[in-house]
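Visitor: Sequence and predicted structure below; questions after.
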Amino acid sequence: MFTSEQIATFSDLEYNLYNYVINHIDKVIYMRIRDLAIETHVSTTTILRFCKKVDCNGFSEFKIKLKMYLEQQADTPTLIDGESSLTEFLERTLTHDFELKITEIAQVIAKAKHVVFIGVGSSGILAEYGSRYFSGLKKFSLYIKDPYLPIHGQYLEDSITIVLSVSGESRATLSQVNQFKQEGSIIVSLTNKADSSLAKMSNYNLAYYASAEFLGDTNLTTQIPVIYLLERLAKTTYQEMSPKQK
């Protein structure tokens, strides 16, 4: 309902108004503007200014959006079971062209000196898993879950950066990837769609096209395809490295 950008613009009075609305949404949607002004000890002008800051033309539109938000929170979405998600993914990706793409990327990873995994949130957890899995198959890897971690160019020389992002649109991730790319690292991304910003700025992209699922603002899109792709890439990379180890 309220974005962090909007909240950052609030005055002290507007913060008080915001806190009251958050704690009494079910009551506010039936209030008149004068009633809310009395309850929060602010003027109607302050309320109208507050409504404008949250992209509403007036108090009536603000109450409508509040009601829609409540209805959205009350809805119980039908979640896709894991078996259906996996079957859907495998049917789309187990093709000859997809196999060739995985092999091509694995060959590039096998030649690199360093492998760095990047991800934020749930993708950060999988970045850690990917790093451990690759290291277990004799390709030592590191992971970064902090998008603001300072990185110096000498550490990215002859490196592969594997970036995990469901949407491929996270500003923090895109900024970090841009830095890595400028320092000469080859970018491999795993995203849900091939037309995302991250996919387009990557040297290589693997898109898994899982059906997007949300519960409120929480992204619940299955990560089963990501785990499969990470393990498949790791094993194929190991096979590409094997001749050099004999």
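Guide: Okay, I see it.
Visitor: From here on, just use CA atoms for contacts and neighbour counts.
Guide: Will do.
Visitor: Residue 205 belongs to a strand, doesn't it?
Guide: Yes - secondary structure of residue 205 (DSSP: H, G, I helix; E, B strand; the rest coil): part of a strand.
Visitor: Wait, it touches residue 193, no?
Guide: No - checked against CA atoms under 8 Å, the pair residue 205 and residue 193 is beyond contact range at 9.3 Å.
Visitor: Against that first model, consider the following:
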Amino acid sequence: MFQPEQISKLNDLEALVFDFIIKSPEQVQQMTIRDLASKVHVSTSTIVRLCSKLGFEGWADLKFYLKSQFREKTPEEQHYDNMLEFDMFLRRMNTNAYQERLNQAAKLIAEADYTIFLGLGTSGSLSSYATKYFVNTGLRSFVITDPFQAVQVKGIGNIVAVILSVSGETEQVVNKELEFKAEGAKIISITNTEDCTVAKLADLQISYNLVNEWSKQYPLGNLTTSLPALAILEILAHKSIDNVVKQMKKSE
């Protein structure tokens, strides 16, 4: 699915191309980038910029996505559409822009004395997992899953708080994030979208932009896959410890 925040960033020409793609996806799948440019009377560079703004590496990547969306799905894919969303996330994550964001986050963590993970519910479970994973790599980490636990980090060194939240709007999480900021900690957010309170308050935000999935039996049951968050956390752990090792070698 195309994300509203991505679409809102399109200029007039890009929006024109996007409108044609949405209205004629099957026709577009058979086109080269030059065919499409000629059809809608824009330059190929306009289409390339459109692809980038929508989170794709290029025209071929966008066409692959369209074919995945509109081909007849197997029963397994119909049962779990989020696997396709996860596949598209992995493609976005491998772009240079996304990797640069991960590298910036890893640098913050490597330079910190401690990393504190914060999350509630499913995000709390992910935070506990991340803490164990980071400790296993050799990074000093702690976890907060209790919304009533006090935040006291002044005087214990350079702190980075990694805040996990699917919606980025949970009141208790936002309040804890504000406490961390007041205490002078750097904030890295991991949320589904960048257009949420938790991400906007963070020093550095990482989003995975999946379509939310809800339980058919329990309307409040959010079944949005956590696989992107797990991938981000594990990659951050490896990138961070690599930075720490490099810093140690430089100081020898």
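Guide: Arrived safely, thanks for sending. Remember, it's a predicted structure, so these values are computed and weren't measured experimentally.
Visitor: TM-score of the superposed pair?
Guide: The TM-score (TM-score structural alignment, normalised by the length of the first structure) is 0.66; 169 aligned residues with a CA RMSD of 1.5 Å.
Visitor: sorry, back to before: overlap in contacts of residue 205 and residue 193 of the first structure?
Guide: residue 199 (CA atoms under 8 Å, 6 or more residues apart in numbering).
Visitor: Could you check which of the two has the larger neighbour count?
Guide: Neighbour count, other CA atoms under 10 Å: between residue 205 of the first structure and residue 193, residue 205 has more, with 23 against 19.
Visitor: Report the contact partners of that one.
Guide: Applying CA under 8 Å, 6+ apart, the residues near residue 205 of the first structure are 188, 189, 190, 191, 194, 199.
Visitor: repeat that with 10 Å
Guide: 101-102, 105, 162-163, 187-191, 193-195, 198-199 (CA atoms under 10 Å, 6 or more residues apart in numbering).
Visitor: Ends of stretch 107-118 of the first structure, what's the gap?
Guide: Using CA to CA, to the nearest Å, the span of stretch 107-118 of the first structure from its first residue to its last is 20 Å.
Visitor: In a helix, residue 163 of the second structure, correct?
Guide: No - counting by three-state DSSP, residue 163 of the second structure is located in no helix; its state is strand.
Visitor: Was I right to think it contacts residue 185?
Guide: No - look at residue 163 of the second structure against residue 185 with CA atoms under 10 Å: they stay out of range, at 11.7 Å.
Visitor: Pick out whichever of those two has more residues nearby.
Guide: A direct count of neighbours by other CA under 10 Å for residue 163 of the second structure and residue 185 places residue 163 higher, at 28 against 22.
Visitor: you'd agree residue 107 of the second structure is up against residue 246?
Guide: No - counting by CA under 10 Å, residue 246 is not a contact partner of residue 107 of the second structure; they are 11.1 Å apart.
Visitor: Over in the second structure, find the residue span stretch 101-118 of the first structure aligns onto.
Guide: On the second structure, the counterpart of stretch 101-118 of the first structure by TM-score structural alignment is residues 101-118.
Visitor: ok, of the contacts of residue 205 of the first structure, which come out buried?
Guide: With neighbours counted by 16 or more other CA atoms under 10 Å, these contain buried members at 102, 105, 162-163, 187-191, 193-194, 198-199.
Visitor: what about the strands in the second structure?
Guide: 114-118, 141-144, 159-165, 186-191, 204-207 (DSSP state E).
Visitor: Let me know the angle separating the third one from strand 114-118.
Guide: On the basis of axes from the mean of the first three to the mean of the last three CA atoms, to 10 degrees, strand 159-165 of the second structure is oriented at 20 degrees to strand 114-118.
Visitor: go on, the fourth one?
Guide: For the pair strand 186-191 of the second structure and strand 114-118, the angle between their directions (the same axes, to 10 degrees) equals 40 degrees.
Visitor: sorry, back to before: can you list residues touching both of residue 163 and residue 185 of the second structure?
Guide: 116, 177.
Visitor: Between residue 107 and residue 246 of the second structure, point out the one with more neighbours.
Guide: residue 107 (18 against 12).
Visitor: Would you enumerate the residues in contact with the more buried one?
Guide: Residue 107 of the second structure touches 101, 236, 239, 240, 241, 242, 243, 244, counting by CA under 10 Å, 6+ apart.
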